[in-house]
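> sequence? don't have it. structure:
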């Protein structure tokens, strides 16, 4: 029997009686899994820590759950979690050996779980005000494509000759129990800094953000980064993901039992560049947010408007080794 893709955004099905991954009807609304996996919450004592939703309401990490068929969880989700947990436990060396697709699936599942909770909260809020829930078509398009690709966890979905994501892994000289998590659901950007590594993933860009930052990535390759350097890279990726102005399109072709996904050319019929113009002042505002722990303000960061402050490269454009970085106490 040919594989059947589930499309929750067609009917806007975000209740708790259907599995988030397959759409299968659940026997009870309590059939759920944690968005942030238990092993990660336990390792970093996240369960009762606050998590702010887009409507400014507060939840805790353990409050974030998604409906999931028990059999699907046992056969597909749990094995993925165990593989990721084992790799993360080994640190950079373990994560480096992971299949990139597995990391993409894991990060995508987590981010989609947050999106699912955000949509549920939005629907409740709008209905309480007697209004219909609305979401832009562009955002629906992005989220639908992410969900399609997540089904590679449990379906024979094959990405034909392309990667739907940019994924960068770095060695980082982190403090022992640091848990640095960031996301931006509008641009589907994910970042995690733990143990001795940091990961940045743009989940829906067909790899173009990685190419956009090719020059700086080549300079940092093979180096262990100071946390402030990783956060600078983070700021660059989160900002470029915001500047990326295409909505990737895909053609889906079932072949026997497999589902082939092919990327349409991003350039399309437009002569416009794939990224909007980089504005240093706006980038400086992003960087200020990412450097909050170190107290740098926008005025310092863009003191020279043409050359924002950087801990990655010096005035000659050469990489600054982590042990040479001097920070204010």
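Yes, it's here. As the structure is a prediction and not an experimental result, all values here were calculated from the model.

> all contacts plus neighbour counts: C-alpha atoms, from now on.
Fine.

> what ranges do the strands span in this protein?
With strands called from DSSP state E, the chain shows them at 32-34, 50-52, 58-60, 65-67, 157-159, 166-172, 179-184, 189-194, 197-202, 224-225, 250-255, 258-263.

> quick check: buried residues in the second one?
Residues of strand 50-52 classed as buried: residue 51 (neighbour count, 16 or more other CA atoms under 10 Å).

> distance between that strand and the chain's centre?
17 Å (CA atoms, centre = their mean, to the nearest Å).

> which strands or helices does that strand pack on?
strand 58-60 (3 or more CA pairs under 8 Å, 6 or more residues apart in numbering; DSSP states H and E).

> also the longest one?
In terms of contact count using 3+ CA pairs under 8 Å, 6+ apart, strand 166-172 is assigned the packing partners helix 92-96, strand 197-202, helix 208-212, strand 224-225, helix 227-243.

> and among those, the most buried is which?
Sort those by mean neighbour count, taking mean count of other CA atoms under 10 Å, and strand 197-202 sits at the top with a mean of 25.

> next, the angle strand 166-172 makes with the helix ranked longest in the chain.
Using DSSP state H, we find that the single longest helix of the chain is helix 100-128. Orientation of helix 100-128 against strand 166-172 (axes from the mean of the first three to the mean of the last three CA atoms, to 10 degrees) gives an angle of 110 degrees.

> what residues sit buried inside stretch 123-138?
Counting neighbours by 16+ other CA under 10 Å, one finds that the buried residues in stretch 123-138 are residue 123.

> make JSON lines from the helices and strands packed on strand 166-172 and add distance to residue 184 to it.
Compiled in JSON lines, the helices and strands packed on strand 166-172 are given as follows (distance: least, CA to CA, whole Å):
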{"stretch": "helix 92-96", "distance to residue 184": "22"}
{"stretch": "strand 197-202", "distance to residue 184": "10"}
{"stretch": "helix 208-212", "distance to residue 184": "15"}
{"stretch": "strand 224-225", "distance to residue 184": "23"}
{"stretch": "helix 227-243", "distance to residue 184": "8"}
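
> and here is the other one:
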């Protein structure tokens, strides 16, 4: 039965006939309409009539972004999860309460939004090609295929099974070598800057990454077998215990999404096994534990700048210097965290700080003089 489940996830069924979370057909469990962004979350941030601006659903109201899932998933399995999380996210200090939630709960919740958005996007025709003989989907099938890792995680939770990750060549010792199949990061958000909304959502179907900011809590999750957590978490240790400005949270999300683009091809290949004793799917990454698959030779400063520009709504030319350096709001030149200046006093201190990077002006001639000098 569970081997069939693995095969079924790898061949996603039509969302009109099968629940995209548990895989049950509508003949077994009738569909109910689920808000992809929970109503309690929309109400907290006043999103009901707001427009979704992420690429998948441009110009749609949040309250209209729904998908059919079975009644069991909606009212029981994932409903219990929502009931547990709603008080935490709607508390006076969400970061404090959400920090006490276990990582699996948060990863499942983020994964549910991420996967449902992808399935909804794949089911919809791109209006620009609606008159073509074979219209394109908003989210092409080839991109959806890259999200099946997250889909497997959702299916396991929906059917009361576990999921773990391991590496090629790991000995079969679950207590030492089986790990969480994701990389989850939590951050406190600095809410003092009233120019910014209290909610933000970013996702990247290509790299299997999702980020959500709600009040004082910011969450970033990569459905990657825990690779980022294992090999690159030290790179971002300087952020530990720091409060991020909303702009910094967006930039950091873009950096983490970009990191996934420099993975060796073998690290993006996964073999799924069923472990009857643990009642769990084991996802084996096809690279050994002793080898870091994030390759410097795959790094492309221009691609990095374009990804940062896309998410931070900046011109990539204003982010990348002529010598390949990226301008950042996250850290000083000495590698320490850069608190985001909000008040006039903080801005005055920042102006006199010699360890800060100065964003180059848009004028090419001035840019040249700046970098040549």
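Now that the structure is in, tell me what you want to look at. Computed from a prediction, not measured in an experiment: that's the story for all the values here.

> which of the helices and strands packed on strand 166-172 of structure 1 sits closest to residue 156 of structure 1?
Distances from residue 156 of structure 1 to each of those were compared using CA to CA; the minimum, 22.6 Å, belongs to strand 197-202.

> counterpart of the closest one in structure 2, which residues?
Counting by TM-score structural alignment, strand 197-202 of structure 1 pairs with residues 217-222 of structure 2.

> compared with structure 1, how much does that stretch deviate?
For stretch 217-222 of structure 2, the mean distance from the matching residues in structure 1 following superposition reads 1.3 Å, by mean CA distance after the TM-score superposition for structure 1.

> so how much does stretch 120-127 of structure 1 differ from structure 2 once superposed?
Here stretch 120-127 of structure 1 is compared with structure 2 after superposition; its mean distance to the aligned residues, by mean CA distance after the TM-score superposition for structure 1, is 5.8 Å.

> show residues contacting that stretch.
By CA atoms under 8 Å, 6 or more residues apart in numbering, the residues outside stretch 120-127 of structure 1 that reach it are 14-15, 55, 132-133.

> any idea how many residues pack against the counterpart of residue 173 of structure 1 in structure 2?
With TM-score structural alignment as the criterion, residue 173 of structure 1 lines up with residue 190 in structure 2. Neighbour count of residue 190 of structure 2, defined by other CA atoms under 10 Å: 20.

> same question, the one 10 residues further on
Here the neighbour count serves as a burial measure; for residue 200 of structure 2 (other CA under 10 Å) it reads 18.

> cool, residue 272 of structure 2 as well?
Close neighbours of residue 272 of structure 2, defined as other CA under 10 Å, add up to 18.

> pull the contacting residues for it.
Residues touching residue 272 of structure 2, when contacts are defined by CA under 8 Å, 6+ apart, comprise 6, 281-284.

> for those, pick the one with the most neighbours.
Ranking the contacts of residue 272 of structure 2 using other CA under 10 Å puts residue 283 first, with 27 neighbours.

> for that one, what are its contacts?
Residues in contact with residue 283 of structure 2, defined by CA under 8 Å, 6+ apart, are 163-166, 181, 225, 270-273.

> okay, those residues in a markdown table with distance to residue 46 of structure 2 next?
Below are the contacts of residue 283 of structure 2 laid out as a markdown table (distance: CA to CA, whole Å):
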| residue | distance to residue 46 of structure 2 |
| --- | --- |
| 163 | 35 |
| 164 | 37 |
| 165 | 38 |
| 166 | 41 |
| 181 | 33 |
| 225 | 35 |
| 270 | 40 |
| 271 | 42 |
| 272 | 41 |
| 273 | 43 |
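
> give me the buried entries from those residues.
Buried positions within the contacts of residue 283 of structure 2, assessed by neighbour count (16+ other CA under 10 Å), are 163-166, 181, 225, 270, 272-273.

> between the residues you listed, which is closest to residue 369 of structure 2?
residue 225 (45.5 Å).

> from residue 135 of structure 2, how far off is that closest one?
Note on residue 225 of structure 2: its distance to residue 135 of structure 2, by CA to CA, to the nearest Å, is 33 Å.

> show me what contacts residue 149 of structure 2?
Taking CA under 8 Å, 6+ apart as the criterion, residue 149 of structure 2 is in contact with 223-224.

> what separation is there between the aligned residue in structure 1 for it and residue 130 of structure 1?
For residue 149 of structure 2, the equivalent position in structure 1 is taken to be residue 145, counting by TM-score structural alignment. Residue 145 of structure 1 sits 30 Å away from residue 130 of structure 1 when distances are taken as CA to CA.

> what of residue 203 of structure 1?
With distances defined as CA to CA, the gap from residue 203 of structure 1 to residue 130 of structure 1 amounts to 34 Å.

> for residue 317 of structure 2, give me its contacts.
Contacts for residue 317 of structure 2 (CA under 8 Å, 6+ apart) come out as residue 305.

> against residue 249 of structure 2, how distant is it?
Residue 317 of structure 2 sits 21 Å away from residue 249 of structure 2, taking CA to CA as the criterion.

> what of residue 135 of structure 2?
36 Å.

> what about residue 313 of structure 2, neighbour count?
Other residues near residue 313 of structure 2 come to 11 when the count uses other CA under 10 Å.

> now do the end-to-end distance for stretch 99-107 of structure 2.
Length of stretch 99-107 of structure 2, first residue to last, CA to CA: 13 Å.

> distance between stretch 51-71 of structure 2 and the chain's centre?
17 Å.

> contacts for stretch 201-208 of structure 2?
Counting by CA under 8 Å, 6+ apart, 54, 114, 118, 143-144, 146-147, 150, 209-213, 222-224, 250, 253, 257, 260-261, 311 sit against stretch 201-208 of structure 2.

> repeat that for stretch 280-289 of structure 1.
The set of residues external to stretch 280-289 of structure 1 that reach it, using CA under 8 Å, 6+ apart, is 231-232, 235-236, 239, 296-298, 301-302, 305-308.

> read off where that stretch ends up in structure 2.
Residues 301-310 of structure 2 are where stretch 280-289 of structure 1 aligns, with TM-score structural alignment as the criterion.

> so how much does the matching stretch differ from structure 1 once superposed?
Here stretch 301-310 of structure 2 is compared with structure 1 after superposition; its mean distance to the aligned residues, by mean CA distance after the TM-score superposition for structure 1, is 2.6 Å.
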